[in-house]
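Colleague: predicted coordinates and the sequence they were generated for:
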Amino acid sequence: MQVIKDVQPDLGLSPAEEARRAQIIAATMATMAELGYRRTSYARIKERAGLSSTRLIGYHFGTKAALIQAVVTTAMSIRDRYLEERAGGTTDRAGMLRALIETEVTFVRDHPECVRVLREVAANADDADGWPVAGPLLRGFRIGRIERLLIQGQREGAFGEFAPDVAARTIAQSIDGAVQAHDEDPSLDLDTYGRQLADFFEQAVAAKR
């Protein structure tokens, strides 16, 4: 099992403790991606991580909520790095929107485990022992980021007049549609899918000349 390197370090932890935390997070993500949120027990995580006891999970994270928070933070960090690596040099708003859409779509292919984990956490936000803000955070983060980009583009004259909250939600739901399409057909060409989706929305939000 590969230890995830995108885990945010905690102040005061030794290198060994940080490595153990990363190992547990990686095992949790792999288990959740394979078995789903509800079947991801401490016993399953212990088995996948090769730990001697489930008590080590409680020692490093304290509560299930803290573990889920670390998992979500890690998955989102991986997604943000993926976007930055592929679109970090883009400066114009239309290009940024295109890059965001295309990379969100191809992220489904290149990091399927992260996608499944984030979907599982969002779908099980009612878990009383989980991280209570995970559901609202995951539902609002992507939409909020797209909406802010659209608003800034409107202010700069790059985009036309439309309701940015409606457009942002529509774009996010279309990206979710790509996830579903890929679930149904894993051979789907996501590069083409993302490019065509970006073409559509780039034209839809463009300022009228």
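Modeller: Structure received. Residues are numbered from 1 along each chain as shown.
Colleague: CA atoms for contacts and neighbours, from now on please.
Modeller: Noted.
Colleague: I'd guessed residue 42 sits against residue 54; true?
Modeller: Yes - assessed by CA atoms under 8 Å, residue 42 is found in contact with residue 54 at 5.9 Å.
Colleague: of these two, who's got more company?
Modeller: The neighbour comparison of residue 42 against residue 54 (other CA atoms under 10 Å) goes to residue 42, with 18 against 15.
Colleague: return the distance of stretch 89-100 from the chain's centre.
Modeller: In this view, stretch 89-100 has its centroid 19 Å away from the chain centroid, taken as CA atoms, centre = their mean, to the nearest Å.
Colleague: one more structure, for comparison:
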Amino acid sequence: MRIKQAGDRAGSTAARRDQIVEATIAVLAERGYAAASYDAICEVAGLSSKRLISYHFTSKDELLAEVLHRVTTDAGAFMRPALDAAAGPAAKLAAYIRSNVEFIASRPDHVRAVQQIVFGQVPVPSEESDGAIARLAGLFDDGQRSGDFRTFDSTLMAAALRAAIDAVAGRLVAGADPQVCADELTETFHRATRAEQP
């Protein structure tokens, strides 16, 4: 019986954290960083007290770091099927770009929340960004080893692709056509990375 209570408590804690994070994303997306107070988050989450936020997150910076982690995790889960289905480095690169653009277009609230965190110059951990760059650099390294990609600095190319997607995110949130954006980015980075034909 004790084990079940501990499991129930852990599940309840995780559910409450999720509720707070989702409310924070909504407040950031709809009202902006300056208005993302604990009072506003409580209102959207339907919480009775700000102490419920403080109980689960030691600071607002920790809460915002968790928002970034959630957005990254959600994007990864959304993109994974397309990446898994792609065969070869060039196809995986195209799948990465297209599925990322599709995620951004389908979850503008996530994008606006991240933009507001960046706008607020919040000191958050860099693991999410560094991890995304490292995974892309690994994809480029694989393509260079297989001969699909030309020789270039994989980390620099990965950073350039992330920056290009981040720049397009604002246009997508403003209503740009996701298909057009995905086509342009895919073609641009195909041309930038492909090996010269003999």
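Modeller: Great, that's in hand. Just so it is clear, the model here is predicted, and its values are computed rather than measured.
Colleague: ok, residues contacting stretch 198-205 of structure 1?
Modeller: Contact with stretch 198-205 of structure 1 is made by 94, 97-98, 101-102, 159-162, 171, as judged by CA atoms under 8 Å, 6 or more residues apart in numbering.
Colleague: hmm, 7 Å instead?
Modeller: Applying CA atoms under 7 Å, 6 or more residues apart in numbering, the set of residues contacting stretch 198-205 of structure 1 from outside is 94, 98, 101-102, 159-160.
Colleague: switch those over to JSON lines; also include distance to residue 47 of structure 1, secondary structure and neighbour count.
Modeller: Formatted as JSON lines, the contacts of stretch 198-205 of structure 1 follow (distance: CA to CA, whole Å; DSSP: H, G, I helix; E, B strand; the rest coil; neighbours: other CA atoms under 10 Å):
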{"residue": "94", "distance to residue 47 of structure 1": "47", "secondary structure": "helix", "neighbour count": "21"}
{"residue": "98", "distance to residue 47 of structure 1": "42", "secondary structure": "helix", "neighbour count": "22"}
{"residue": "101", "distance to residue 47 of structure 1": "37", "secondary structure": "helix", "neighbour count": "26"}
{"residue": "102", "distance to residue 47 of structure 1": "37", "secondary structure": "helix", "neighbour count": "25"}
{"residue": "159", "distance to residue 47 of structure 1": "51", "secondary structure": "strand", "neighbour count": "21"}
{"residue": "160", "distance to residue 47 of structure 1": "54", "secondary structure": "coil", "neighbour count": "19"}
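Colleague: and the most centrally placed residue in structure 1, which of the three is it?
Modeller: Geometric centre of structure 1, nearest residue: residue 76, 4.3 Å, by CA atoms, centre = their mean. Secondary structure for residue 76 of structure 1, judged by DSSP: H, G, I helix; E, B strand; the rest coil, is helix.
Colleague: how far away is it from residue 199 of structure 1?
Modeller: Distance, residue 76 of structure 1 to residue 199 of structure 1, using CA to CA, to the nearest Å: 26 Å.
Colleague: what's the longest helix in structure 2?
Modeller: helix 2-31 (DSSP state H).
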